[in-house]
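Engineer: The following block contains a protein sequence and its predicted model.
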Amino acid sequence: MLQTLRPDPTFHPSPRLAMEAEVEHIAYTVLLSPDRSKPDALAVIDVDPESATYGKVIERLDMPYRGDEFHHFGWNACSSALSPMSGHAFLQRRYLIIPGIRSSRIYIVDTQPDPRKPKLVKTIEPEELLRKTGYSRPHTVHCGPEGIYISTLGGAGADGTQGPPGIAIMDCESFEIHGKWEIERGPQKLHYDFWWNLPRDYMVSSEWGLPPQFENGIVPEDLLANRYGHAVHFWSLRERKHLQTIDLGANHQMALEIRPAHDPTREYGFLGVVVDTTSLEGSIWTWYRENGSFHIKKTAVIPPEPADADRLPPLLKGFGAVPPLITDIDLSLDDRFLYVACWGTGELRQYDVTDPFNPVLAGSVRIGGIAQRAKHPNGRPVGGGPQMTEISRDGKRVYFTNSLYSSWDTQFYPDGVPGVQLMCRVGANGGIELDPSFYVDFGPDHAAHQIRLQGGDCSTDSFCYPSA
C-alpha cells in the first residue's frame, strides 16, 4: 500500500476545524460485568439517525478474560500528532487502548479495516506494566506527541499501595510500554486524571484515592476523615517535572476530571470535585496560569437535594439528602459549554462558560437519580444517573452512560445500574433535551462506562494550533 506523509484526515490543527469535520456515525462504548461473571466488552453503536439500526448495538467484542473492570479508554493517536514534537508521519487514529482498572490488563483493539467490526490484536498483561513502570490499575488514556500516556491509580504490591501511582508511556505503533513518564514527581502521591496544553508545555493532573479506597466501594470512614484526593498538580510537559501543587482544602473530596480549554491560547481549564464533606455540595473549579504561576478558583457549586430516608441507600440515610456527586465534566470544542454529570441527583447540567470564571447554568435534564428516579422520555426507567459524558465535535449532541464503578454502583443504587447509553440534543444558543428516540439498552448483565466517537470527540483530542 502506498504511504504518504499526509496525516490522518481525522487529525485537525485547531478545535474550530475539528468542529467542521464530518459527524460521527458510530460510537464505541466499554461494557463491564458488575459481578465479574462474564467478560467485559466493547460495544459498537450506530449513531447515524438515517440508519435503520440507529441507536442499536451493531457489534460487541467480548474480551477473553473476566474481572477486568473496563473504565476509561482512548485512541492510540489524535490531533496531537500534528505537534512539531511528533515523529510519527504515518500515524492513524486506528487502535483503541482499553485498560482494565481492576485486573491491570491492557487490550489493544484494531478498528480497521471495518470500524463496525473491531478486533482484539494484542493483550498486555499486568506483570509487564508493573515490571516496566512499578504501576498498576491503569485508568485514563491520552494520545500525545511522545506516544500513548496512561495514568494509573496504584503502585506495586497486591493492594497497589507500594509506591505512588503515576503515568506510563506506551509506544503508539508497537504498543510496547516504555516506562514511567515522571522524572521529578515532587510531592504527588495520588493520581486520577491528567491533560495538557501542548504549545504552552504544561500538564495538569488530579487525585482520587488508592486501590483500597475504591476497589471494594467507597470507604465512609476515609471520606468523612477527608482522606481522598483534594489537590491538583501542575507539571512541565517536556521536562516531565512537577512544578506546583494547589490544595483545594481537605473537605473538597475527590478532585477528578481535568478539562483544559481546547484552544491552546487559552490558559485555563476546569476541574470537577465530587463532594464537599462539610455541605454535601459538588463544585466546579477554574484553574489558570498568570505570570508564570498556576491558580485555581471555585466558580460554581451544586447543592445537595433533600430526600426522604426511605428513598436513600444505607450510605446516605443519616444525611436526609442526596449529594449531586459530580463524577464527570466535559467541555465542548468551542470552549463554550461545560457539561456536568451529577450522578447522585440524576441531573446533567449545561453551563455557559464563555466567561470561565463565571459559569452560567444554561440547560439541564433529569434522568435516574438516587431519590428522583426520573424516567426516560420513552417511559423506561434508568438506574444510576448521568455519568461518563461525551460531546460530538460539532457540539450538537451529548452522549452519556450511567455507571460509575461496579462496587460504588451497588452502594448508591442497590437496585442495580443496568447499562444504558442516552443522548441529549443541544440548542443553537444553549439548552439541552433528551432525544426520545435514542435509548441504547445493553441488557441487565453489563454496566456501561466511557464512550468514544468515530473520528474523535471532545475528551480525546488536544490541539496544537489556535482557532481562527
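Structural biologist: Everything's here; your move.

Engineer: CA only for contacts and neighbour counts going forward, please
Structural biologist: Noted.

Engineer: Tell me where the stretch 301-450 of the chain has helices.
Structural biologist: Secondary structure of the stretch 301-450 of the chain (DSSP state H, counting those that start in this stretch): helices at 406-412.

Engineer: scratch that, the stretch 51-200 of the chain is what I was asking about
Structural biologist: 126-133.

Engineer: all strands of it, in order?
Structural biologist: Along the stretch 51-200 of the chain, the segments classed as strands by DSSP state E, counting those that start in this stretch run 57-66, 74-75, 95-99, 106-110, 119-124, 136-144, 147-154, 167-170, 177-180, 194-197.

Engineer: by how many degrees do the longest one and strand 106-110 diverge?
Structural biologist: Using axes from the mean of the first three to the mean of the last three C-alpha atoms, to 10 degrees, the inter-axis angle of strand 57-66 relative to strand 106-110 is 150 degrees.

Engineer: Which secondary structure elements does strand 57-66 sit against?
Structural biologist: strand 39-46, strand 119-124 (3 or more C-alpha pairs under 8 Å, 6 or more residues apart in numbering; DSSP states H and E).

Engineer: Output these as JSON lines; include the columns distance to residue 333 and mean neighbour count.
Structural biologist: Output for the helices and strands packed on strand 57-66, formatted as JSON lines (distance: least, C-alpha to C-alpha, whole Å; neighbours: other C-alpha atoms under 10 Å):
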{"stretch": "strand 39-46", "distance to residue 333": "22", "mean neighbour count": "24"}
{"stretch": "strand 119-124", "distance to residue 333": "30", "mean neighbour count": "15"}
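
Engineer: Quick check: which of these is nearest to residue 349?
Structural biologist: If you check each of those against residue 349 by C-alpha to C-alpha, strand 39-46 wins as the nearest, at 24.2 Å.

Engineer: try this one next to it:
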Amino acid sequence: MLSCLGDKDGNAEGNGFLLLDSDFNVKGRWEKPGHSPQFGYDFWYQPRHETMISTSWGAPAAFTKGFNLEHVKDGLYGRHLFVYSWPGGELKQTLDLGNTGLIPLEIRFLHDPLKDTGYVGCALSSNMVRFFKTADGTWNHEVVISVPTLKVKNWILPEMPGLITDFLISLDDRFLYFVNWLHGDVRQYNIEDPAKPVLSGQVWVGGLLQKGNDVVYMTEDGKELQFDVPPIKGNRLRGGPQMIQLSLDGKRLYVTNSLFSAWDRQFYGQDLVKKGSHMLQIDADTRRGGLTVNPNFFVDFGAEPDGPSLAHEMRYPGGDCTSDIWI
C-alpha cells in the first residue's frame, strides 16, 4: 500500500492510498470512494484494534517550492490525523490537532499489538502528540512533548522552531527518539509511561545554531548562544539531523541529514546540496538512558561516484522498528 501526496498538478485532491499486487501492478484505491484524506503523508496501522491512522503534510504545489509560512495560513499544509477502519478503508474519524499539531509527519503506534496508543511528530509546531483510544471506542490526542521555539538573530524569522521531521520507537517500546532538524539536536525519551515521556538523552549533531554559523539564539537574560558540535573524523557536520533508524538491539541510532532538496537548499544553503549529505552513528544507553555520538563513524555521501548525493531514509533488509507491525 502506497500513500499519495497529490495529483499531477500538485494539488492535494489527488491524495489517498494505492494498492499494488506482488508484481507491483496497481490494483486500485485502498480507501472507500469518498473517504480520501484532506492531505496525505505517513500511515501506521494496529490490526488488533482494526485501525489505521494517516498524517497530513501538505499540497505538493506548496512544499516542492520550499517552505512559505503564508502557505500555512492559506490552508496548504495539514494539521489533521485521519482514522480509518483496517483493513476496510472507511474513514471513521478526523482528529484536528489545531495549532499544536501543524504539519504532522511521521506516525507510529507502539509495537505491542495490544496497545491502543502511539505518537505523531508535528514538524512546524515542534510537538510530539500522543493519540489513544478512549472508553467509547473513539480516538483522542494530547501534546506530551513540546520543544520550545527559540528567539534568534540573523535568521529569516525572529523565532525558530525545532522542526521535528522524524522519530521512532524502539522495538521494546521503552524509548522514543526524535530529531530537531533546524535546532540540530537528537533526543531520547523514556516512554515506559506513554503519557509522560521523560528526557533521557540529547546530543547536538549539526543544525543552524551550531558554533561557526551566523545564527545565534537569545536566552531569557539576553545572552547570545550557540551549540558546540564537534567534527566527526575531521568533518564539520552539514545540515541538521533528519531521518533516523535504530538497530534491532536498540543500541545504535543512525542519522542522515537531508529532508527535501528544496528545503535543504532554502534552510542550509548550497553547502549541503553541493557537498552532499552524511550518515552518523549515535550510541544509545538502553539501561539508564543517554546518547553519545560515535566519533569513528562517518559515511560521506558527497564522495559517492555519482554524487554528491542527498541521503534520506534508512531500512534494515529483514525489517526494523520503522517498518515492522505485529498481528
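Structural biologist: That came through fine. Just so it is clear, the model here is predicted, and its values are computed rather than measured.

Engineer: of all the strands of the stretch 51-200 of the first structure, which lies closest to residue 382 of the first structure?
Structural biologist: Checked against C-alpha to C-alpha, the stretch from the strands of the stretch 51-200 of the first structure lying closest is strand 57-66, at 17.9 Å.

Engineer: gap between that closest one and the chain center?
Structural biologist: On the basis of C-alpha atoms, centre = their mean, to the nearest Å, strand 57-66 of the first structure sits 21 Å off its chain's mean C-alpha point.

Engineer: hmm, back to that, would you convert the helices and strands packed on strand 57-66 of the first structure into JSON lines that also reports distance to residue 262 of the first structure?
Structural biologist: What follows is those, written out as JSON lines (distance: least, C-alpha to C-alpha, whole Å):
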{"stretch": "strand 39-46", "distance to residue 262 of the first structure": "26"}
{"stretch": "strand 119-124", "distance to residue 262 of the first structure": "31"}
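
Engineer: nearest to residue 413 of the first structure, of those?
Structural biologist: Judging these by C-alpha to C-alpha, what sits closest to residue 413 of the first structure is strand 39-46, at 20.6 Å.

Engineer: Show where the closest one falls in the second structure, residue numbers please.
Structural biologist: Using TM-score structural alignment, strand 39-46 of the first structure lines up with nothing in the second structure.

Engineer: Check stretch 349-359 of the first structure too.
Structural biologist: Counting by TM-score structural alignment, stretch 349-359 of the first structure corresponds to 187-197 in the second structure.

Engineer: Could you check the matching stretch and say which residues are buried?
Structural biologist: 187, 188, 189, 190, 191, 194, 195, 197 (16 or more other C-alpha atoms under 10 Å).

Engineer: Just to check, the fourth one is in contact with residue 177?
Structural biologist: I take that to be residue 190 of the second structure. No. Contact between residue 190 of the second structure and residue 177 fails when scored by C-alpha atoms under 8 Å: they sit 9.0 Å apart.

Engineer: Identify each of the strands in the stretch 201-327 of the second structure and give its residue range.
Structural biologist: 216-218, 224-225, 244-246, 252-256, 278-284, 291-300.

Engineer: which part of the first structure lines up with the shortest one?
Structural biologist: Looking back up the chat, that one is strand 224-225 of the second structure. Under the criterion TM-score structural alignment, strand 224-225 of the second structure matches nothing in the first structure.

Engineer: What of the last one?
Structural biologist: On the first structure, the counterpart of strand 291-300 of the second structure by TM-score structural alignment is residues 432-441.

Engineer: For residue 221 of the first structure, which of the helices and strands packed on strand 57-66 of the first structure is the nearest?
Structural biologist: Across these (criterion: C-alpha to C-alpha), the nearest stretch is strand 39-46, sitting at 30.7 Å.

Engineer: Tell me which other helices or strands the closest one touches.
Structural biologist: By 3+ C-alpha pairs under 8 Å, 6+ apart, strand 39-46 of the first structure packs against strand 26-32, strand 57-66.

Engineer: Can you point out the buried residues in the last one?
Structural biologist: In this case it means strand 57-66 of the first structure. Buried, per 16+ other C-alpha under 10 Å, within strand 57-66 of the first structure: 57, 60, 61, 62, 66.

Engineer: That strand aligns to what range in the second structure?
Structural biologist: The aligned range for strand 57-66 of the first structure is empty, by TM-score structural alignment.

Engineer: now the angle between strand 39-46 and that strand, please.
Structural biologist: 170 degrees.

Engineer: Then the shortest one?
Structural biologist: For strand 26-32 of the first structure against strand 39-46, the angle between stretch directions is 160 degrees (the same axes, to 10 degrees).

Engineer: Can you tell me which helices and strands strand 26-32 of the first structure packs against?
Structural biologist: Using 3+ C-alpha pairs under 8 Å, 6+ apart: strand 26-32 of the first structure touches strand 39-46, strand 447-453.

Engineer: and residue 191 of the first structure, which of these is closest to it?
Structural biologist: strand 447-453 (18.6 Å).

Engineer: in the second structure, what residues pair with that closest one?
Structural biologist: By TM-score structural alignment, strand 447-453 of the first structure lines up with residues 310-316 in the second structure.
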